[in-house]
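# dropping the sequence and predicted coords here.
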Amino acid sequence: MSIIDQDTAPFTVLVVDDTPENLDVLNGILSDAYKVKVAINGRIALKVAQKKPKPDIILLDVMMPEMDGYQVCKLLKANPLTSDIPVIFVTAKGEVSDETKGFELGAIDYIIKPVSPPIVRARVATHLSLHHQKRQLEKMVRQRTQVIKDTQREIISCLGRAAEFKDNETGMHVVRMSHYSRMLADKIGADSKWVELLFEAAPMHDIGKIGIADSVLLKPTTLNEPEWEEMQRHVEYGVKILGHYRSPLLDLAKEIAQCHHEKWDGSGYPNGLSGENIPLSARIVAIADVFDALTSERPYKQAWQTDKAFDYLRQESGCHFEPDLVDAFIGLEAEIEEIKRTFSD
């Protein structure tokens, strides 16, 4: 029996049964209200279920040759392309154990043969309505969540820029170094979600500078020992500013704020961490931060050329910076120059 389409129907129902008479009965019950597709075995059903537009619901016989309905349902639920399609078993197997097995595999309902047209129509309509409402709610949640994420990112970006403005910089520093950080993390094969989280958290690396007195932060000459000790406290202030609220983004931002002045050889601050005891996020941000500071113009210095900044990174490889990360960063020269052009002061 061929696949039957009713183009004017708002929802699509896939009916799977190896007996043509049963397909005719269900098609007759549903075709006035829905677009109906049919499949005469499990193999065809799996193919039809993946084709766009996908069915909105599947009525699935259990007792079929080669591949029974339980196997078909299991495969449907294991495939990300079809796992969200509701499945109703239509079967003569009405034992509690049969129903239990079906529900455990992910089915949402059972209709016992011989079918009653009012029951079929009512069950299909109910589950389609529920599924449609679920999808609409999920869409709304995604939209609201995205708004929250966008707002959170912008607040973090604003705070990062505020710290840079206080430090007599333009605010574009945090933009560039965040892009450098993401680019380097991606280059070394870090998890894509973590890479994006790093990009969002990096602007907060020096947020603690907000707590440093201007007389120290903006001093045009070399800091004395008490002033240098105060300057180093921006790490402590940054962690306090970011607070104790737990989220993946804020946790990573605090990690970076606390550790990005640590050095590979253990000579950094505040805790003298060394090597891989320094979190990867902080090791990446350290390179991105220093490179951008070197290649940016400041009231007290000219911007270095990229080659000169690369030479400095090489000199500090194994001392300030992780050698493998330095090599990876320098290998991204073309991408670095593009970022410099795109986000210039």
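Sure thing, it's come through.
# rest of the way, CA atoms for contacts and neighbours
Fine.
# so how many other residues sit close to residue 42?
For residue 42, the neighbour count with other CA atoms under 10 Å is 26.
# touching, it and residue 70? I think so.
No - between residue 42 and residue 70 there is no contact under CA atoms under 8 Å: 9.8 Å.
# so residue 14: helix, strand or coil?
Using DSSP: H, G, I helix; E, B strand; the rest coil, the structure places residue 14 in strand.
# do you know how far residue 170 is from residue 206?
Going from residue 170 to residue 206 by CA to CA, to the nearest Å gives 14 Å.
# shared neighbours of those two, anything?
Here residue 170 and residue 206 share the contacting residues residue 164, scored by CA atoms under 8 Å, 6 or more residues apart in numbering.
# which residue of those two possesses the greater neighbour count?
For residue 170 versus residue 206, neighbours defined as other CA under 10 Å are more numerous around residue 206 (28 against 18).
# please list all residues in contact with that one.
With CA under 8 Å, 6+ apart, residue 206 has these contacts: 160, 163-164, 234-235, 238, 257.
# cutoff 7 Å now
163, 238, 257 (CA atoms under 7 Å, 6 or more residues apart in numbering).
# take a look at this one as well, against the first:
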Amino acid sequence: MKHKTMDRPTILIVDDVPENLAVLTRMLQDRYAVRVATDGARALRLLHAGPVPDLVLLDVVMPKMDGYAVCRRIKQDARTRDIPVIFLTVLDDAVDEEMGLGMGAVDYIAKPVSPPIMLARIDAQLRLKAAADFLRDQNQFLEGEVVRRMAAAERQYDAIIGTMAGLLHARAFEGGRHVQRLQAGLQALADRLQLDPRYAPALSDEALRLMVKAVPLYDIGMVDVPDRILFKAEALTAQERDIVRLHAERGAALLQRIEQGLGGGTPLLQTAGAMAHGHQERWDGSGYPRGLAGEAIALGARLVALVDAYEALVSGRAYRLPVSHAQATATIADGRGTQFDPHVVDAFLDIGAEFQRIWQHLADVASPRAGGAIGGHGA
């Protein structure tokens, strides 16, 4: 059972410097119930003996047991492994950051800490965990309500998808219609492909409905990409690109964990997981993370890859100005048979004017704030 004070989430701060604990406590105590530990061993005792906190802020450089060792122990314990861990550290090397994230931490914040950034990122991780917890708990409740299960689950999935996708897209876009454009574009592209006998069997009305609903989650793995990379306005280094390239597998793994918490057999999350895992694959096999080629790539992933590329081109990014519809069309046509499924490209070329109308109709009032990795650095 979780510890709550006036229904506020509980944050455990682990730092061996009393002054740091005092500063962080003052920063957080108006929003959260705060517990503190001055070393790793005491933090683990608190986690095992008392109520489980909602999130752990963990210093890396500590005597006897460093933060990495503490995080490893947290993730090995079934009782605590789902607690989000955010590292706080003076270490700002990309290798240290990648090692921390690889151990299961959800974020990595360099000291000295900026209060607004830290509060926003804590809130994002708490919301994401609450969404996953809600789905798991709600599934247990629905076990005894077979008649209402499908309708209720549909509404809940919609709400959770909006919450989870909002965590990602709100980080990178000021405008609120990015996801709507992607969904409308995928729907239009699939409608055209339904006329092709090679694709019609895989694009039943139900399959297409799931694909459109799954679109907001295809890039959910980007929540793990640090802000310094996500918002970078110039080309990424090789190390930074390696960190970004982890997002496809991490997004798929996150969705799989949620599905397992629901007991499996969740078509919407399976569809979203296939999109997350496959949207950076290329038709010629030169993509990532698995180097799949051709029809080995899930159809939903092939569709969203093209739609996302069009979005990135015509909407622009911090490091790249937007291009015209004609230029975007030419770029996508150049990727026929290499980056993109050639028949999907042909369908896009057939309905290019419809794509242009969708993007004009759903244009954002504000231009993209950043989005280096989304549809750009991550491609």
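Received the coordinates, thanks. All figures in this text were calculated on a predicted structure; none of them were measured in a lab.
# where does the TM-score land?
Superposed pair, TM-score by TM-score structural alignment, normalised by the length of structure 1: 0.56. Supporting alignment: 206 aligned residues with a CA RMSD of 2.0 Å.
# any idea how far the aligned partner of residue 161 of structure 2 in structure 1 is from residue 324 of structure 1?
Correspondence of residue 161 of structure 2 to structure 1, assessed by TM-score structural alignment: residue 156. Distance, residue 156 of structure 1 to residue 324 of structure 1, using CA to CA: 29 Å.
# more neighbours: those two, which one.
residue 156 (22 against 11).
# tell me which element that one is part of?
helix 117-166 (DSSP states H and E).
# mind giving me the packing neighbours of whichever helix or strand comes after that helix?
Counting by DSSP H and E, the next helix or strand C-terminal to helix 117-166 of structure 1 is helix 172-187. Using 3 or more CA pairs under 7 Å, 6 or more residues apart in numbering; DSSP states H and E as the contact criterion, the elements in contact with helix 172-187 of structure 1 are helix 192-201, helix 280-294, helix 323-330.
# now helix 172-187 of structure 1: which residue numbers in structure 2?
Going by TM-score structural alignment, helix 172-187 of structure 1 sits over residues 177-192 in structure 2.
# what do you get for stretch 77-85 of structure 1?
Stretch 77-85 of structure 1 maps onto no residues of structure 2, going by TM-score structural alignment.
# with stretch 209-226 of structure 1 instead?
Residue span in structure 2 matched to stretch 209-226 of structure 1, by TM-score structural alignment: 222-239.
# re earlier: which one of the contacts of residue 206 of structure 1 is nearest to residue 280 of structure 1?
Nearest to residue 280 of structure 1 out of the contacts of residue 206 of structure 1 is residue 257 (CA to CA; 12.6 Å).
# list the contacts for the corresponding residue of structure 2 for the closest one?
In structure 2, the residue matched to residue 257 of structure 1 (TM-score structural alignment) is residue 276. With contact taken as CA under 7 Å, 6+ apart, residue 276 of structure 2 is in contact with 218-219, 248, 251-252.
# quick revisit: got the buried residues for the match of stretch 209-226 of structure 1?
When burial is assessed from 16 or more other CA atoms under 10 Å, stretch 222-239 of structure 2 yields the following buried residues: 222-227, 229-233, 236.
# and the residue nearest the centre of structure 1, how far from residue 297 of structure 1?
With distances taken as CA atoms, centre = their mean, residue 193 lies nearest the centre of structure 1, 4.6 Å away. Separation of residue 193 of structure 1 from residue 297 of structure 1 (CA to CA): 33 Å.
# cool, residue 243 of structure 1 as well?
32 Å.
# who has more neighbours, the two?
Higher neighbour count among residue 243 of structure 1 and residue 297: residue 297, with 15 against 12, using other CA under 10 Å.
# name the nearest residue to the more buried one, ignoring sequence neighbours.
Distances taken as CA to CA, 6 or more residues apart in numbering place residue 303 nearest to residue 297 of structure 1, at 4.2 Å, with adjacent residues excluded.
# could you measure from the corresponding residue of structure 2 for that neighbour over to residue 255 of structure 2?
With TM-score structural alignment as the criterion, residue 303 of structure 1 lines up with residue 322 in structure 2. Using CA to CA, one gets 32 Å for the distance from residue 322 of structure 2 to residue 255 of structure 2.
# now residue 170 of structure 2
Distance from residue 170 of structure 2 to residue 255 of structure 2, by CA to CA: 19 Å.
# so between these two, which is more surrounded?
Under the neighbour definition other CA under 10 Å, residue 170 of structure 2 and residue 255 were set side by side, and residue 255 has more, 24 against 14.
# quick one: the helices in the stretch 251-379 of structure 2?
Taking DSSP state H, counting those that start in this stretch, the helices of the stretch 251-379 of structure 2 run over residues 267-278, 299-315, 325-334, 342-350, 352-361.
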